[in-house]
Every structure is written in C-alpha cells, then in structure tokens.
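*Asks:* with the sequence up front, the predicted model follows.
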Amino acid sequence: MRRLLPLIAVALVTACAPPPGQFTARQAPAASPSAAPSPLPARPAPADLPRINYWEPAHGFPHDATPESLASIADGLHPRKTLAVYDAPGGRPRAFLPRSISGLPVVVPVVERRDGWVAILLPSVNRRIGWLPATGWEPRPLRDQVIVDLSDHRLTWLRDGRPHGAWTVAVGSSRTPTPLGRTFVLGRTTTHGHVYAGLDALVLGAVPDDKEALAASLQQGHTAIHGWSRRSAFGRSISNGCIRMPAEAQRVLLSHLETGSVVHVVR
C-alpha cells in the first residue's frame, strides 16, 4: 500500500492507551451447505453511467443492512477492469467502479454473497453497498480489522480476529462527528504540517455525514486516520471527523494495515 494520494484536507488525532483486549472479532455464522442456484444474469450497463471517484458520491445504492456489525470480514476484491456496480443481484446498474481511485488501487470488502453475486462496501458514500457479478475481479484476503469506539475514544486493531493494539484517540465533535458504520482503508496520503507528526494518513472510504458543517476546504474530503502531535487531544471529541492517533500508534497502523482493511465505527 505504497501509492500516495495527494493530500485532501482532513482532521485526525492520537494518544497512548491501555493494553488491547476489549474487542474480539465475531465470526459470521457459516452458511449451511446446499445446491448452488444458477447466478442471476447481469444487465448490460449503459456507457454513460457515472464513475465512482474520490469526490462524488454514488447514488441509488441500498443501505448496508448491518452497519453496526463487528463480524470480521476476511474477503475483499480488486477489479481487473472497470466494473458496473448494481443495486441488487441481477438489478439495475448504477455506477462504474474503476481499478483505481485518484491513483490508489481499489480493494473493497465483500460483506455478503447471494444468487452468485457479491455485495461490497462502496467508497465515497457512507453505509451503502453495491453488488457485483462473480466475474471481472480477483479476490484479496483481508486480515486486519479496526474498531473505533466513539464513546470510549478508543481504537483497537485486530489481526486474524485477535487484538494486537489499542490506543486512546481523538474523534469527531458533536457538530462534525466521525461517521458511524463500516468502512475501509481506501489508501494512504502524505500530510503537511508539524501537527500530523510527519506521518502519512490512512484515508477511509467514509465521507462527512454533514458536509455543510465543515469549512469549505474540508467538505469534499474523506475521513482519515492520522497522527497528531498534540497529546492533549486524545480522549476527546474535537476533530472534524477524522481519528487522531498518537504518533507511535500511527506508525504501527501504517506498517500493518493494507488497502481494503475494514474499519468499524461504533458508539
């Protein structure tokens, strides 16, 4: 995950915390074996469909049915080519998902399988999923999981379902909250300014829920996880929506989290 996205103004936070162990991953129940039905066919996609990008939200997609779920997600996918994304298995094509967004290779988590199709978390829009047929992409395993508890101001990192680190962080204020629900690591970007501790930020697929509450320069940005040099921020709800991490914690995440890693924001 070495590709860098040009900096989009974001706000983030950090601080050391007690040892991990508050969260453990909950595995989704295994499906009972049965004869696989024939996949529902995919309608041809019009050439003028909008293209999912960093700046514009995708429209017409269904809500994530379980945004509060902490079940670990072990499967992701990377498009081999630009793919049409549908609003249901065999449903209506709504947008194109490219192989990369702003120079970052796209890896999206798979959250459901049905009728020969897979549901993915979408970037640049919150708590929405899209559906893809079973062709045109390659699987990518996802080992890491991040849980951000807004009430406790605590970020926990799990690998293969086991906690490997936990830190007290800063999160969004009541006016500019950190978006709730499941999202994922879209990629990483450079930062500018001493306050970010000289470390890259992890840009998430989530965007501000209320863009009008932010300064104009921040309204088109994404939520991110980044380092923060002012330790007085940790344990507080004061950011523009980003998660501010202690520098030493941010280094750990940058060393281990891959593109597509799922981030759960709960309260």
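*Replies:* Done, it's in.

*Asks:* please count neighbours and contacts with C-alpha atoms only from this point.
*Replies:* OK.

*Asks:* list the contacts for the residue lying closest to residue 207 once chain neighbours are set aside?
*Replies:* Leaving aside its sequence neighbours, residue 207 sits nearest to residue 222 (Cα to Cα, 6 or more residues apart in numbering; 4.4 Å). Counting by Cα atoms under 8 Å, 6 or more residues apart in numbering, residue 222 touches 8, 10, 124, 203, 204, 205, 206, 207, 208.

*Asks:* packing partners of the longest strand along the chain?
*Replies:* If you go by DSSP state E, the chain has its longest strand at strand 181-189. For strand 181-189, the elements it packs on are strand 4-5, strand 104-105, strand 117-121, strand 201-204, strand 262-266, judged by 3 or more Cα pairs under 8 Å, 6 or more residues apart in numbering; DSSP states H and E.

*Asks:* so can I have TSV of these showing mean neighbour count?
*Replies:* Output for the helices and strands packed on strand 181-189, formatted as TSV (neighbours: other Cα atoms under 10 Å):
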stretch	mean neighbour count
strand 4-5	18
strand 104-105	18
strand 117-121	23
strand 201-204	28
strand 262-266	23
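
*Asks:* let's bring in a second model and compare:
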Amino acid sequence: MLGAGCGRSEDGPARPGTAEASEPAFVPVPTPAAPRAPSRSTAAARSPARWMTARLTRGVTLRSRPGGRVLARLSRRTEFGSPRVLGVVSRRGGWLRVVSSELDNDSRGWMRAAHADLGATAWSVHIDRSARRLVLRRAGRRVKALPVAVGRPGTPTPLGRYATTDELLTRRPGSPYGCCIIALSGHQTKLVEGWPGGDRLAIHATPQTDSIGRAASLGCLRAHAADVRRLMRRLPLGAPVFVTA
C-alpha cells in the first residue's frame, strides 16, 4: 500500500492484509487530536502560525466545489486504521477545501464542515528537495533541520503541498521502512515499471542509512529512525508537508 519510494527498488513493501503474515505489517500509533481551531475564518486555514485540520466524524463526500460533482467518498478511518484527519486549505461558509490521499497531488476537494471536528496545529514540515533537507517548523519558526534521502533521478519526490495521514509502526523485522512511517497524502506519479507496491509517499526510517542525504529513493523521504520518531511525537495527523525544489 505504501509508496513508490518507500523501500529499495528490488524489495516490494509488505502490504496490510496479505497472507504473508497473520498480523498486519503496520500498526497505527495513537495520535492526539490537534487543538480546536481558534477561528472560523478562511485566513485561519492558511495562517503559517496555525494550520487547520478536519477530523471526520462520519463518512463524507468530496466535491469539485461546494455542492458540485463528486470526486471521492471517504470513510472515517484510513486504510491503515487511523482516524481520518484532512488538511484544510481554505473555508467558504459551511464548506472546507481539503487535501486528501484520494485525490491527485494537485487536486483539492470540498466537504461540509459540519461533518468534521476542526482543529489547528502550529507544526508544519518543509522539505527542500535539492538540499535533501527536512525542516520542522512551529508557528513558522524553525525548530529542527534534518537530512533526508529524496527520490533519485527518474523517480523524483513530487513537489507540492501534502498532509500527514497516518503514523505507523512496522511489525516485520528487516522492513525497508525501518521502525516507523509517517504516511502522506501525496502520490508518486512516476512509478517504476514492475514495482509491486503502491504509489503513496511517506517519510520513513530505513535500514539503508547510508542513503540518507542522497537522491536514492523511488520518491519517499528516508530519515534516521530517531528523527522519524521525533517527528511522530510532534506532528498531529493532518499537519501540512511542503516539498519544494
């Protein structure tokens, strides 16, 4: 299920629900809900000091515009069992414009605000692809910078704004994801032919620590296990992740 860059190209990732093992490959980590949003305004959803999130309270329909055509239908939980929390880009009346893994990287969907508990987080992640560096920010201020492996030539990490969707622990020894994974809403659009895994992007640990700081993956961001754990302690689900050139 997890993505195109989340392992070595010769290793297909373990997938939840396969017959390979009786227990799931990934276990979601309980994450605290983001504090309630302080404002109903559209500006609050875009503030660099406060990023709005929407934790679904029921299944929802994403639409092309308020009341428009259906783009996707979402359940209250992700495919990995986490509460479904979406990053909110803007708000218009009783509608939210959100980031979702069910949509293309550059697409956004509209959902009714009444079908979610709104929260707000000061935390955000900013990845500089050319510098191979991830910066964790709180209220716009730099808190921590750490090296990451990014997509190699031919399978570069896609640029854009994403959101965290799941924080997972791995269950299988020798996993190409290392100890843990922060799944993102984005997708790798340049899949390697014959790749047996999915297309979802993630920030994850790796047994190939010598690849960190290089353009070495199939699209995901590899980091040291201690750094991924640090991010997981701080980032709520729905927190924004920006990848720039």
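*Replies:* Sure, I can see it. In this text the structure is predicted, and so the values were computed from the model without any measurement.

*Asks:* with the second structure superposed, average distance for the longest strand of the first structure?
*Replies:* For strand 181-189 of the first structure, the mean deviation from the second structure after alignment is 1.0 Å (mean Cα distance after the TM-score superposition for the first structure).

*Asks:* what range does that strand cover in the second structure?
*Replies:* Using TM-score structural alignment, strand 181-189 of the first structure corresponds to residues 160-168 of the second structure.

*Asks:* what residues sit buried inside the matching stretch?
*Replies:* By neighbour count on 16 or more other Cα atoms under 10 Å, the buried set for stretch 160-168 of the second structure is 161, 162, 163, 164, 165, 166, 167, 168.

*Asks:* what's near enough to touch the residue lying closest to the first one once chain neighbours are set aside?
*Replies:* Put plainly, it is residue 161 of the second structure. Excluding the flanking residues, the one nearest residue 161 of the second structure by Cα to Cα, 6+ apart is residue 242, at 4.6 Å. Residue 242 of the second structure makes contacts with 125, 126, 127, 159, 160, 161, 162, as judged by Cα under 8 Å, 6+ apart.

*Asks:* which residue in the first structure lines up with residue 242 of the second structure?
*Replies:* Per TM-score structural alignment, residue 242 of the second structure is aligned with residue 264.

*Asks:* how about residue 59 of the second structure?
*Replies:* Under TM-score structural alignment, residue 59 of the second structure pairs with residue 82 in the first structure.

*Asks:* how near is that match to residue 116 of the first structure?
*Replies:* Distance, residue 82 of the first structure to residue 116 of the first structure, using Cα to Cα, to the nearest Å: 19 Å.

*Asks:* those two: which has the busier surroundings?
*Replies:* Neighbour count, other Cα atoms under 10 Å: between residue 82 of the first structure and residue 116, residue 116 has more, with 17 against 14.

*Asks:* with adjacent residues omitted, what lies nearest to the counterpart of residue 126 of the first structure in the second structure?
*Replies:* Aligned by TM-score structural alignment, residue 126 of the first structure pairs with residue 105 of the second structure. Residue nearest to residue 105 of the second structure in three dimensions, not counting chain neighbours: residue 186, with 5.5 Å by Cα to Cα, 6+ apart.

*Asks:* helix or strand for that neighbour, which one?
*Replies:* strand 180-187 (DSSP states H and E).

*Asks:* which stretch of the first structure lines up against the next helix or strand after that strand?
*Replies:* Using DSSP H and E, the helix or strand that follows strand 180-187 of the second structure towards the C-terminus is strand 200-204. Alignment of strand 200-204 of the second structure against the first structure: residues 222-226, by TM-score structural alignment.

*Asks:* pull the distance from that stretch to the chain's centre.
*Replies:* Here stretch 222-226 of the first structure is found 10 Å from its chain centre; the criterion is Cα atoms, centre = their mean, to the nearest Å.

*Asks:* contact partners for the residue nearest in space to the middle of the second structure?
*Replies:* The residue lying closest to the centre of the second structure (Cα atoms, centre = their mean) is residue 184, at 1.6 Å. Residues near residue 184 of the second structure by Cα under 8 Å, 6+ apart: 101, 162, 163, 164, 165, 166, 200, 201, 202, 203.

*Asks:* residue 154 of the first structure too?
*Replies:* 17, 148, 166, 167, 168, 169, 235.

*Asks:* which position in the second structure pairs with it?
*Replies:* Under the alignment (TM-score structural alignment), residue 154 of the first structure pairs with residue 133 in the second structure.
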